[in-house]
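Colleague: sequence and computational prediction follow.
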Amino acid sequence: MRYGNFLNPKADSNNQFLKIWKNRINGLFVDKTDFINETLDRFGMDNNLIAFTKPRRFGKTVTAYMLACYYSKGADCKDLFSGLKVAGYAGVKQINGQEKTITYEEYLNKCNVLFLDMNNVNSKYKNYVRRTAKIEEVTDIVDFTEYLVIKELKEEPEFASILAKAGISNIGLNDALSEIHQKLNISFVFIMDEWDLIYREYRDDEPLQEKFIDMLTGLFKATEGLSCFSLAYLTGILPIKKYNSESALNNFKEYNMLMPGKFAPYFGFTEEEVAKISCQPRCQISKELLKEWYEGYKIRLYDKDAGTSRDIDVYNPNSVISAISEDKCQSYWSNTSSNAEAIRLINMNYDGIKDDIINLISGGPVLFDFFTFQNDMTSLDNKDQVFSLLVCLGYLGCREFPNAGTERYAYVPNREIRETLIDIVKGQPWYSSLPVVARSERLFQAIRSLDAATTAEIVGGIHNSPYVAAIGYNREDSLAFCLRSGLIWHTESSYDSFRELPAGKCFADLVFVPKSRADLPIMIIEFKRDYTAEDALNQIKEQDCAARYRQDGDEREVLLVGLNYSSETKEHHCLIEKM
């Protein structure tokens, strides 16, 4: 049997899943092979068409290569999968008219797989365009994609004679697969990674996009095409393109950041998986710090049998692994093209997007509706659609709430994304004129100069903003939000901030510690609701919250801030002392 790039790929050095598995000795391998179980349940069934889309660097390509490792005849991976989660699979299927209990070995390396990594295809196409000699039937990347796959089908002896007998010189992919299926009763597993590349890389070429979706429609909506596949799996960043309100491939069961369904645990690393990684000797970073930097994508998981739902806390897997490998938490969200896209979207400023982005960075939520989102990068004419795209790109998280339909709350998920968005905003010509920037400077200087009245006034103004009203103001957490959001534009680059930091005999509500500059003060802040600012300040002193900063000759200035909110008078009071 011939091993190809597209037909029955083998598990070799180009397989990204295999690379990660081979490095499992370092303790950073996370076993997600139970994802294969879901595809086994659907294999050969009516619901065997799956579209799974999530942001860059969230492991979608690794998952596609994992499926190729498992299903492809060209791979020999029994030893690989025998010790992983998928080995525990047990299911019941109708095979040849009889009910049969099957294990994970039923289809292991026994299927004809067509694997299309569209990034790889695009690279090959660009090299082809630069060539002098051209192929007559190839005029664009869609033609080129079909040409490459059919070329490999014709090079497989078992298929070559069938296609030759078809008597069609320029046979299309759908026709080629139909001939093979009808004559040999062979079905394929179809895997396409980066399915949406055409919509991202050729975003202004609508005829090409329509031609591409016509190719997929021919494969998966026409009866003769659909019967050729035991399983189809598409992965990318964008959900399947919609025309009006309907998906162009609405027979695919689709899972994405807006509607994750039962696949929520597979959108990234879960809290349990990160906790396990953090216990490995290779990891020198606490799970709490990993959580602050890279978690926050809360995706709702529904249990239909129990009639319940819960939020799954998902981490960016690439960033977690990068931080552990580099022994440093920082922003690994440095894809230039992706950031350029976020800049373009923010600067559209539909319905006051800039103001909403500022609020989101400060920690507030924004309500949006993804119903009219067309799942592409160009059909954008309102804020809802822009926020939908930012969620798909991973710059925003979104949270469902009961009976909300297609409405979601958008929010900035973690510190990595917040720092990235702050850098983006600071690079825009309109940044210096933002009122929140001046307010942030004024608040910091008020605290530093022990001006408690001005501090209380500014925090009160933030409290009375519509964004804070949207999240409620009935807990001390809300006071923390007001102060943190007020300071963020001045302190983000020069301070680390911590909520509930162990200090002295208790936990300090909020602490700002300079990253490096010795001339900046440490700020320890305690919040009280319906007590007094004196109570807040006294708690800092009585619990000796500043003790950790008086050790080893640390001579930095320490400011103690007590802040109170009265639910009866709706007033704020503040006291500030210097140690």
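Modeller: Now that the structure is in, tell me what you want to look at.
Colleague: from here on, just use CA atoms for contacts and neighbour counts.
Modeller: Fine.
Colleague: residue contacts, Q374?
Modeller: 241-245, 380, 385 (C-alpha atoms under 8 Å, 6 or more residues apart in numbering).
Colleague: now those residues in a markdown table, with secondary structure, distance to L197 and neighbour count?
Modeller: Shown next, in a markdown table, are these (DSSP: H, G, I helix; E, B strand; the rest coil; distance: C-alpha to C-alpha, whole Å; neighbours: other C-alpha atoms under 10 Å):
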| residue | secondary structure | distance to L197 | neighbour count |
| --- | --- | --- | --- |
| K241 | coil | 12 | 20 |
| K242 | strand | 15 | 16 |
| Y243 | strand | 18 | 12 |
| N244 | coil | 21 | 10 |
| S245 | coil | 21 | 11 |
| L380 | coil | 18 | 20 |
| Q385 | helix | 19 | 24 |
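Colleague: want to compare, so here's the second one:
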Amino acid sequence: MENYNIFFNPGIEDFQISLNSIAYIDKTELILHINKLLNTKKRYICVSGPRGFGKTTIVNMLTAYYSHSKDSINIFDNEKISKNKNWNRYLGQFNVIKINIANFINKNIYIEDMIDTIYEALINEIRESIPKLRSFIKENKSFYKIYQKIYNQTQRKIVLIIDEWDCILILKRKDKEFQKKYIDFLNNFIERKEYIVLTYITGILPIKKYNNTSSLDIFDDYSMLSPSFMSEFIGFPENEVKNICNEYKLNFDLVKEYYNGYHLKQQYHEIGDNGTIIEKNQCVNIFNSFSVINAIINKEVKNYWNKTKEYNIVKQYIQRNFNDLKEYIEVLLNGDRIKISIINYRNDLFTLENKNDIIIFLINLGYVGYDIETEEVYIPNKEMYDIFKSIINTKLFKHFEQSKKLLEATWNLDSDTVAELIEEAYNNFSNKQNHYENSLTSSIMNAYQIAKEYYTILHVDDGRRFDDIVFLPAPDHHEKPILLFELKEEDENLNTVNDKIKFQNYPRNFEDHYDKMLFIRITYNKNKHISCTIEKYIKK
């Protein structure tokens, strides 16, 4: 009996699980589209879209179809693809290398450890499958040379498949160095050689364009924004959902209200078997397959999308009201649409610069729909409507709104508003301590929570009973002023900001910002009433 490989020619096992699953929908005719791209300039395919819309099932299907096997492959005999001419032309004809990046990551992993783990896991299976390569592979860590040797030994070309390629980018979205090293790894892993007949990768995000020498720049993206022939293979089509609802006794109208609403434009040309050009131009209406399947399993139509991994990321962006995102969300909740531009979107979690970028990010995640003809976004169904409604109605969202108002008042030298909001924050702060100064410090930190998006927050010991608080602009927000907070009792001696800077021993990295510094003095009395003065430092 043949060993069950996971990475090198994994075979049919994972696809067999899909066939055995609830609400399996036959998408095997996608293989016919892919076959036409093999060993052409279009053989680099990136399929992106929401989690749970069937990308991994398709990965397992392609793996089962292309993987070389000593045994006959019968798993497709009763599928739609088998009704087509020459459907089995490439069945079992290639060496498939399949990697699911999600299997190799955790929050604390180092990129070097992850790469070594992937390499060792793959190499161990190649050694077992091709004994003649054991000594060569032991001494080599060049993917290029390994692929070359595999081809020379087997005379079979290679299919590379990477599932969830971007999950590590989302997990490590704040670690630029990690991401750079990961992209370097992908560039080494993905070879542009003649014996690689197909490279197929999936993720939530389309591939960002890096530079002309990057292997990632050669990929064609098939996404929620531009699905092309993939449109009919993403999610669940309406006619199939009707059949599923009949089989499992679910209310189709209710399922449609909750999970429908993604309208993908199928617009492309292909060459038929007789050489004629076939034009495809129609709208495909799809359902959220993740939620449909969960409704079947639980026998209940409700919101399942808030259980996905990316929910907390979306929730964070909305609750922090990034670039006044709430305004857009409220327009969408009213049933209106918003026109957006997708031309300059960078597809980079580091450079989400405005509401437009965030909305496109939400399209990729499946939270909003996109009409390619009108270039408008909309809330597709009740499931997503309820998610947005619940997020903006939370106490945390209102807290971030207040925090943003406080920060803007500080920048605008509005000392009365700052005093009012800080006093309100203190009165509402739940963890009051015995020492008023300490609890006030904690209240200020909590009230300015939104500032963490723009600043690194430092505590500077000035020899008194509690520290000054300094908000130092983050590298990406160097245009913001330093915020220097001092807490004083009403009867303490008061100095000007210039005196404070002159006589206090602050770190040297403040020097570059002295012409952009605000000195915020928070004064409190025995009745716990707070007043505020804000001075702008004038460089002499």
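Modeller: Done, it's in. Everything numeric in this text was worked out from a predicted model, so none of it was measured.
Colleague: thinking again about what came up before, now render the contacts of Q374 of structure 1 as TSV, adding distance to M1 of structure 1.
Modeller: Conversion of the contacts of Q374 of structure 1 to TSV gives the following (distance: C-alpha to C-alpha, whole Å):
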residue	distance to M1 of structure 1
K241	37
K242	39
Y243	41
N244	45
S245	45
L380	48
Q385	48
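Colleague: which of those residues sits closest to V274 of structure 1?
Modeller: Q385 (32.2 Å; C-alpha to C-alpha).
Colleague: how far away is that closest one from V437 of structure 1?
Modeller: From Q385 of structure 1 across to V437 of structure 1, the span is 27 Å (C-alpha to C-alpha, to the nearest Å).
Colleague: repeat for E534 of structure 1
Modeller: 30 Å.
Colleague: cool, and Q94 of structure 1?
Modeller: According to C-alpha to C-alpha, Q94 of structure 1 stands 65 Å off from V437 of structure 1.
Colleague: which one's more surrounded, these two?
Modeller: Using other C-alpha atoms under 10 Å as the criterion, Q94 of structure 1 and V437 rank with V437 on top: 17 against 11.
Colleague: what lines up with that one in structure 2?
Modeller: Matched by TM-score structural alignment, V437 of structure 1 corresponds to no residue in structure 2.
Colleague: tell me the SS of V437 of structure 1?
Modeller: With DSSP: H, G, I helix; E, B strand; the rest coil as the basis, the three-state label of V437 of structure 1 is helix.
Colleague: I'd say it and T491 touch.
Modeller: No - with contact defined as C-alpha atoms under 8 Å, V437 of structure 1 does not count as touching T491 (10.7 Å).
Colleague: what sits against Y89 of structure 1?
Modeller: 34, 37, 103-104.
Colleague: still contacting in structure 2, which of the residues you listed?
Modeller: Retained in structure 2: 103-104, out of the contacts of Y89 of structure 1 (criterion both residues aligned by TM-score structural alignment, their matches' C-alpha atoms under 8 Å).
Colleague: let's see which of the contacts of Y89 of structure 1 end up in helices.
Modeller: 34, 37 (DSSP state H).
Colleague: of all the contacts of Y89 of structure 1, which two lie farthest apart?
Modeller: Greatest spatial distance in the contacts of Y89 of structure 1: D34 and T103, 12.7 Å, computed using C-alpha to C-alpha.
Colleague: what does I204 of structure 2 align to in structure 1?
Modeller: In structure 1, I204 of structure 2 lands on I237 (TM-score structural alignment).
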